[in-house]
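Peer 1: Turn this into a structure:
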Amino acid sequence: MVDPLAEVVTLLQPQALFSKVVVGAGAWRVRRSEFGQPFYCVVLEGTCCLAVNGHEPIHLQQGDFVLIPSAYGFAMTSLEPAPSDDVDTVPVARLHGEFRLGVQDGSADVLLLVGHCVFGSPDAALLVSLLPQLVHVRGEQRLATLVQLVGDESRALRPARDVILARLLEVLFIEALRASAETAAAPGLLRGLADERLAVAIRRMHESLEHPWTVAQLAKEAALSRSTFFERFSRAVGVAPMAYLLAWRMATAKRLLRRREGGVAEVAERVGYGSASAFSVAFARHVGQPPARYARAPMVAQQP
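Peer 2: As a prediction, the model looks like this:
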């Protein structure tokens, strides 16, 4: 059975290229507005608060993992209020790449591993739009095990530490998405997959991308009326069924063209087009250039 979430993550090509250990004590506040940079945070010890624009503040605790696939304005603070709402705390660099916030001496209140990742996919913006704006996972044993491994590795100075951390964080990223699939509240792929009826239709689209799907056929797969399926899908996923199908066909076509897995005619057939000319017109309209030219162009990793 095809796993749509696995396909999205595989196409995203997440890479944890930057991370740092942050220690906080006393009162502190750090605010960021780095639009488009995927942000993550692992709480290794202690507690703190995260406030993301458009969401209720979250009290983070040991073992929590937070992912903001396309980071916009957010603030991380101590539970103890900072002295002034207008002043941000300047992190102080310590030994071995560690940064300290707030009181510089004595025991710490919280130990974090924070950082930004990059998505290698040329379709990152599209794929990220299928994910929740905020992923917060707590109380998952598998995730807790990964967090412990990340914590152990981040504190050690063993050879290839950064390489191991990057791989662990990539697994953590995938596990967090999987763990949050059943509780996703915001529109997106995870919420669609949490709906048993919609999940059947989404999987069928991914399994048989070459099939000339219609809304009526997809509704039948989901055992829903056409109108009910259309409204339920659009509300859960955030886009209409055929818009989702088109986006996924184009994302898959890009991958096939980049990897030289067949000519334009073969790719057209594999993503559900009856002719190379029809596919070329649709691809050029969606991507901005013909498929043959796209296949020859150098690939550049994109931020969402």
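Peer 1: Please make it C-alpha for all contacts and neighbour counts, starting now.
Peer 2: Will do.
Peer 1: any idea where the helices of the stretch 151-300 of the chain begin and end?
Peer 2: Here the stretch 151-300 of the chain has its helices, by DSSP state H, counting those that start in this stretch, at 161-180, 189-194, 196-207, 215-221, 226-237, 241-258, 264-270, 276-287, 291-296.
Peer 1: okay if I get the ones you listed as TSV plus distance to residue 34?
Peer 2: Below are the helices of the stretch 151-300 of the chain laid out as TSV (distance: least, Cα to Cα, whole Å):
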stretch	distance to residue 34
helix 161-180	19
helix 189-194	24
helix 196-207	32
helix 215-221	38
helix 226-237	26
helix 241-258	26
helix 264-270	37
helix 276-287	26
helix 291-296	29
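Peer 1: Deepest in the core, which of the ones you listed is it.
Peer 2: Each of the helices of the stretch 151-300 of the chain was scored by mean neighbour count; the highest is helix 189-194, a mean of 24, by mean count of other Cα atoms under 10 Å.
Peer 1: Show me what it is packed against.
Peer 2: Applying 3 or more Cα pairs under 8 Å, 6 or more residues apart in numbering; DSSP states H and E, one finds that helix 189-194 contacts helix 196-207, helix 226-237.
Peer 1: do that again at 10 Å, thanks
Peer 2: Secondary-structure packing of helix 189-194 (3 or more Cα pairs under 10 Å, 6 or more residues apart in numbering; DSSP states H and E): helix 4-12, helix 161-180, helix 196-207, helix 226-237.
Peer 1: Residue 153 is nearest to which of those?
Peer 2: Among those, the nearest to residue 153 by Cα to Cα is helix 161-180 (6.6 Å).
Peer 1: before we move on, back to that, so which of the helices of the stretch 151-300 of the chain is nearest residue 65?
Peer 2: Among the helices of the stretch 151-300 of the chain, helix 161-180 sits nearest to residue 65 (Cα to Cα), with 7.4 Å.
Peer 1: Run the angle between the closest one and helix 4-12 for me.
Peer 2: 150 degrees (axes from the mean of the first three to the mean of the last three Cα atoms, to 10 degrees).
Peer 1: Can you report how many residues neighbour residue 11?
Peer 2: 19 (other Cα atoms under 10 Å).
Peer 1: Go ahead and confirm residue 24 touches residue 102.
Peer 2: Yes: taking contacts as Cα atoms under 10 Å, residue 24 lies within contact range of residue 102: 6.0 Å.
Peer 1: Between the two, which is the more surrounded one?
Peer 2: Neighbours per residue (other Cα under 10 Å) separate residue 24 from residue 102, with residue 24 holding more: 25 against 20.
Peer 1: Following up with a second sequence; could you model it the same way so I can compare the two?
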Amino acid sequence: MVDPLTSVVTLLQPKMAYSKIVTGAGRWGVRGEFDHAPLFCCVVLEGKLRYTVDESQLVVEAGDFVLIPSMSKFSASSFEVPLEHEWQSQPALLENGEHRNGSLSADADVRTLVGFCHLTSPDSALLLTLLPKLVHIRGDLRLSALVQLVIDESRSQRPAKEVVLERLLEVLLIEALRSSNNAVTSPGLLRGLADIRLASALRRIHENPEEPWTVALLAKESAMSRSTFFERFSVALGITPMEYLLSWRMALARNFLDRKKTIAEVAALVGYSSSSTFTVAFTRHTGMPPGRYFKSRQNAGEGNSGMAIVAL
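Peer 2: As a prediction, the model looks like this:
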């Protein structure tokens, strides 16, 4: 049985690129915008603060974990909303290596560990459309244990501290994505997998993407009427069943092309009856024909694409 979440995470190829301790003191606010939206995660170690990410607002407190697969515009602030002149573009770097928002002389009343991930897959933008825009987890026992490990390591002075923190944050990422039962999420794959009936259809799509799936067939897999399935799927995932199927097939197609499979082979593997129909669908969805995509990947090499990291 193919696990849809494992499929997506495997293709995303997440790699923790950067992590740091960020503290806040007094009344403060920091805001900015990323040119290339990174995957962002945050563990709240002490205190509480407000986040506004792409117009979604939430209050987070000690023990919470926040995951934002694709963050562009953001703001973070003290629980008491700052005045306009108190907003910063980035925190100050302290002598101890921590980053500070607000007063530099006062004791910190909020402490967080934030991390940024590179998504090394060339399909990251496409795959991120399958994930929720925001995951906020509170009260999950397994995740709480991992968070405690992160807290202990962040306060230690043990050798290889930074390496251990990066690995722990990578594990937190995976655990957060599969802890959908205790997560407050926006529409996306996690919400769909939390619905037992929709999860059946999602597993079938990922197990057999080459099948000639229709809404009626997927509804049958979910033991629902066609109209009920269509509405329930669209609300939970934020896209229609056929849009999800197409996005997943195109992500797989690009992965197969990277592995040097022929266009005819790829077409068959992702459910197209001929190379020409696959080429039309691939071109419409990705903006270039599969042959040109393959050549562009060869010319670019197999190195990871760079990503700007902005202080938060």
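Peer 1: rewinding a little: anything in contact with each of residue 24 and residue 102 of the first structure?
Peer 2: When Cα atoms under 10 Å, 6 or more residues apart in numbering defines a contact, the residues bordering residue 24 of the first structure and residue 102 alike are 77-78, 91, 108.
Peer 1: I'd like to know which of these are part of helices.
Peer 2: Among these, no member is found in helices (DSSP state H).
Peer 1: Now distance to residue 133 of the first structure too, for those, in TSV please.
Peer 2: Output for these, formatted as TSV (distance: Cα to Cα, whole Å):
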residue	distance to residue 133 of the first structure
77	20
78	23
91	26
108	30
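Peer 1: would you list these in a markdown table and tack on neighbour count and distance to residue 260 of the first structure?
Peer 2: Formatted as a markdown table, those follow (neighbours: other Cα atoms under 10 Å; distance: Cα to Cα, whole Å):
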| residue | neighbour count | distance to residue 260 of the first structure |
| --- | --- | --- |
| 77 | 23 | 48 |
| 78 | 22 | 51 |
| 91 | 18 | 47 |
| 108 | 17 | 53 |
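Peer 1: If we only consider these, which is nearest to residue 174 of the first structure?
Peer 2: Taking those together and measuring to residue 174 of the first structure by Cα to Cα, the closest member is residue 77, at 26.3 Å.
Peer 1: Please determine how far residue 115 of the second structure is located from residue 166 of the second structure.
Peer 2: Counting by Cα to Cα, to the nearest Å, the gap from residue 115 of the second structure to residue 166 of the second structure is 8 Å.
Peer 1: between those two, what contacts are shared?
Peer 2: 16-20.
Peer 1: Buried among the residues you listed? Make that a ChimeraX selection.
Peer 2: In ChimeraX, the members of those classed as buried (16 or more other Cα atoms under 10 Å) are selected with the following command:
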select :16,17,19,20
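Peer 1: For the shared contacts of residue 115 and residue 166 of the second structure, which two are the farthest from each other?
Peer 2: Farthest-apart pair in those is 16 and 20; separation 11.5 Å (Cα to Cα).
Peer 1: Quickly list what's touching both of the two.
Peer 2: Joint contacts of residue 16 of the second structure and residue 20 (Cα under 10 Å, 6+ apart) are 115-116, 165-166.
Peer 1: Now the two most distant members of those.
Peer 2: Greatest spatial distance among these (Cα to Cα): 116 and 165, at 12.0 Å.
Peer 1: Overlap in contacts, these two.
Peer 2: Contact criterion Cα under 10 Å, 6+ apart; residues shared by residue 116 of the second structure and residue 165: 16, 18-20.
Peer 1: In a markdown table: those, plus secondary structure and distance to residue 221 of the second structure.
Peer 2: Shown next, in a markdown table, are those (DSSP: H, G, I helix; E, B strand; the rest coil; distance: Cα to Cα, whole Å):
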| residue | secondary structure | distance to residue 221 of the second structure |
| --- | --- | --- |
| 16 | strand | 37 |
| 18 | strand | 42 |
| 19 | strand | 42 |
| 20 | strand | 45 |
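Peer 1: from those, which is closest to residue 3 of the second structure?
Peer 2: residue 16 (22.8 Å).
Peer 1: excluding its backbone neighbours, what's nearest the aligned residue in the first structure for that closest one?
Peer 2: Correspondence of residue 16 of the second structure to the first structure, assessed by TM-score structural alignment: residue 16. Counting by Cα to Cα, 6 or more residues apart in numbering, residue 16 of the first structure lies nearest to residue 117, which is 4.3 Å off, once chain neighbours are set aside.
Peer 1: for residue 29 of the second structure, same thing?
Peer 2: residue 77 (4.0 Å).
Peer 1: go on, residue 180 of the second structure?
Peer 2: Using Cα to Cα, 6+ apart and skipping residues adjacent in sequence, the residue nearest residue 180 of the second structure is residue 190, 5.7 Å away.
Peer 1: contacting residues for that neighbour?
Peer 2: Contacts of residue 190 of the second structure were listed using Cα under 10 Å, 6+ apart, and they are 4-5, 130-132, 135, 176-181, 183-184, 199, 236-237.
Peer 1: try 8 Å this time
Peer 2: Counting by Cα atoms under 8 Å, 6 or more residues apart in numbering, residue 190 of the second structure touches 5, 131-132, 177-178, 180.
Peer 1: And residue 292 of the first structure, by the same measure?
Peer 2: 257, 264.
Peer 1: just the shared contacts of residue 116 and residue 165 of the second structure now: which is nearest residue 264 of the second structure?
Peer 2: Using Cα to Cα, these come closest to residue 264 of the second structure at residue 16, 35.7 Å.
Peer 1: could you measure the closest one against residue 300 of the second structure, distance?
Peer 2: Taking Cα to Cα, one finds residue 16 of the second structure at 23 Å from residue 300 of the second structure.
Peer 1: same check, this time on residue 109 of the second structure
Peer 2: Going from residue 109 of the second structure to residue 300 of the second structure by Cα to Cα gives 47 Å.
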